[in-house]
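A.B. asks: I would like the atomic coordinates for the input below:
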Amino acid sequence: MSENQNITRMLIPGLRDSEAGHWQSRWHEQNPQWLRVKQRNWAQVDLEGWITAIDREQTLAKGPLLLIGHSFGALASLVWANRNPPLCAGVMLVAPAEPMRFGLDDDILPEPLAVPGLLVASHTDPLLPFARAQFWAQAWGCELVDIGEAGHINVESGFGEWPWGLAKLEEFAALLAANSC
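C.D. replies: Below you'll find the predicted structure:
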């Protein structure tokens, strides 16, 4: 992977972390220089805890962050990005959970993100119906990537290494780097 764009990639897993076979874990194995959020309690729904974890890892970044969030981690990513736009090049939100599911209606609003966003969604995601993915992508000003019937885009849905997703991430990173010049 090309890292010459001076954009630091950071993985933000969702609740219960991303197990060994999950695409986030596989990508981190392939790219150990990428940052990855660490939590004390992966089962606790704590938006501020997730944001604090991103803050902690951000201090290790060598350039603006490209946050790659999955599920609840996608929600934390977009809140952090909105609070810290000078430190964030963009966000890739993969199968974000419905904010109302976690009572985050006051924290996550239907307003444009402060940074560029890419929202990858499935028609069969149990945590975010596709119509809501369309709503949020439009509200946040994100490009919506429809990957069909792919469940929650996790190991249970058959997403291990996920080379297509990694290629899409690198396309997005190249676009962000080109637009920052």
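A.B. asks: contacts and neighbour counts: CA atoms only from here.
C.D. replies: OK.
A.B. asks: What strand or helix carries the residue positioned nearest the centre of the chain?
C.D. replies: Closest to where the C-alpha atoms of the chain average out (C-alpha atoms, centre = their mean) is Gly69, at 2.0 Å. Assessed by DSSP states H and E, Gly69 sits inside strand 65-70.
A.B. asks: what separates Val155 from Trp23, distance-wise?
C.D. replies: Using C-alpha to C-alpha, to the nearest Å, Val155 is found at 8 Å from Trp23.
A.B. asks: Settle it for me: which of those two has more neighbours?
C.D. replies: A direct count of neighbours by other C-alpha atoms under 10 Å for Val155 and Trp23 places Trp23 higher, at 23 against 16.
A.B. asks: and the more buried one, what is it in contact with?
C.D. replies: Contact analysis of Trp23 by C-alpha atoms under 8 Å, 6 or more residues apart in numbering lists Asn154, Val155, Phe159, Gly160, Glu161, Trp162.
A.B. asks: Which of those has the largest number of neighbours?
C.D. replies: Top of the contacts of Trp23 by neighbour count (other C-alpha under 10 Å): Asn154, with 21 neighbours.
A.B. asks: Spatially nearest residue to the residue nearest to the centre of the chain (excluding sequence neighbours)?
C.D. replies: Excluding the flanking residues, the one nearest Gly69 by C-alpha to C-alpha, 6 or more residues apart in numbering is Ile12, at 4.5 Å.
A.B. asks: let's see this one next to it:
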Amino acid sequence: MLDDDDITLVIVPGWQDSGPNHWQTLWERGYPLSRRVDQADWETPVRAHWVAALDALLADIDGPVVIAAHSLGVATVAHWAAGHDYAAFRRVKGALLVAPPDVERAGFAASIPASGYAPLPAMRLPFPAIVVASRSDPFCDYARAEAFAKAWGARLVDAGDAGHINTAAGYGSWPAGQRLLQTLMLG
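C.D. replies: Purely as a prediction, here's the structure:
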């Protein structure tokens, strides 16, 4: 699967965590140097708590890291990057940001009880990033994902009609995503 044995893969799940057949969980099982951010509350996310959990995990890792974030995990990474200085993210080789949610979208709060996420930071990320977006994501219009990628200085990958790029959309180990992750690890 992945072949760089001195980079830690940091898994940043979204709302309700990633289930046993989600690509994030499968990657975690298949890569020996993986660590998953563990949130105290997966059901009612609070930005400050989720960002603090990500920060604590990253501080506990020696050496380079690559982040693989999904959905609200993407928003968590963006807020983490906006709220920290160079010393905090100098070891981040890159981030794969999959299915970013539009936390400012009408009805978002009714579908996901998250607090403190709006607005998403619109600043260039301090590390290389790839945003993977779907044209049929129920949590974000493609044009908004495109705007996020541009603001973050990230490469945008069009996943086509891929739903929320999760288990329900038919994504298992997701080999195309693994190849994108490897470009960040080897870059």
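A.B. asks: now the angle from the helix or strand hosting Ile51 of structure 1 to strand 65-70?
C.D. replies: Assigning secondary structure by DSSP H and E places Ile51 of structure 1 in helix 47-58. Inter-element angle recorded for helix 47-58 of structure 1 and strand 65-70: 140 degrees (by axes from the mean of the first three to the mean of the last three C-alpha atoms, to 10 degrees).
A.B. asks: Could you count how many residues lie near the nearest residue to Val145 of structure 1 once chain neighbours are set aside?
C.D. replies: Closest residue in space to Val145 of structure 1, ignoring its immediate chain neighbours: Val120 at 4.6 Å, by C-alpha to C-alpha, 6+ apart. Residues near Val120 of structure 1, counting by other C-alpha under 10 Å, number 22.
A.B. asks: Same check on Leu11 of structure 1?
C.D. replies: Leu11 of structure 1 has 25 nearby residues by other C-alpha under 10 Å.
A.B. asks: Same question for Leu186 of structure 2.
C.D. replies: 11.
A.B. asks: list the contacts for it?
C.D. replies: Per C-alpha under 8 Å, 6+ apart, neighbours of Leu186 of structure 2: Asp4.
A.B. asks: any idea what it aligns with in structure 1?
C.D. replies: Alignment note (TM-score structural alignment): Leu186 of structure 2 maps to Ala174 of structure 1.
A.B. asks: buried set for the helix or strand encompassing that match?
C.D. replies: In the assignment (DSSP H and E), Ala174 of structure 1 maps to helix 163-180. Within helix 163-180 of structure 1, the residues that count as buried by 16 or more other C-alpha atoms under 10 Å are Gly165, Leu169, Phe172, Ala173, Ala174, Leu176, Ala177.
A.B. asks: And for stretch 8-25 of structure 2?
C.D. replies: Buried residues in stretch 8-25 of structure 2 (16+ other C-alpha under 10 Å): 8-15, 17-18, 21-25.
A.B. asks: With stretch 149-159 of structure 1 instead?
C.D. replies: Result for stretch 149-159 of structure 1 [16+ other C-alpha under 10 Å]: buried residues Ala150, Gly151, His152, Ile153, Asn154, Val155, Phe159.
A.B. asks: need the contact list for the first one.
C.D. replies: This means Ala150 of structure 1. Contacts of Ala150 of structure 1 (C-alpha under 8 Å, 6+ apart): Ser122, His123, Thr124, Asp125, Ser157.
A.B. asks: repeat that for 6 Å
C.D. replies: Going by C-alpha atoms under 6 Å, 6 or more residues apart in numbering, Ala150 of structure 1 touches Ser122.
A.B. asks: can you tell me which residue in structure 2 aligns to it?
C.D. replies: Using TM-score structural alignment, Ala150 of structure 1 lines up with Ala162 in structure 2.
A.B. asks: just to revisit the earlier point, so how far is Gln39 of structure 1 from the residue nearest to Gly69 of structure 1?
C.D. replies: From Ile12 of structure 1 to Gln39 of structure 1 the distance is 10 Å (C-alpha to C-alpha).
A.B. asks: what about the nearest residue to Ser157 of structure 1 once chain neighbours are set aside, distance to Leu175 of structure 1?
C.D. replies: Using C-alpha to C-alpha, 6+ apart and skipping the chain neighbours, the partner closest in space to Ser157 of structure 1 is Gly151 (5.4 Å). Distance check for Gly151 of structure 1 against Leu175 of structure 1: by C-alpha to C-alpha, it reads 27 Å.
A.B. asks: now Phe159 of structure 1
C.D. replies: For Phe159 of structure 1, the distance to Leu175 of structure 1 - C-alpha to C-alpha - is 25 Å.
A.B. asks: And Ala131 of structure 1, by the same measure?
C.D. replies: In terms of C-alpha to C-alpha, Ala131 of structure 1 sits 27 Å off from Leu175 of structure 1.
A.B. asks: what does Arg26 of structure 1 give?
C.D. replies: 23 Å.
A.B. asks: and what of Ile68 of structure 1?
C.D. replies: Taking C-alpha to C-alpha, one finds Ile68 of structure 1 at 15 Å from Leu175 of structure 1.
A.B. asks: Brilliant, that's me finished.
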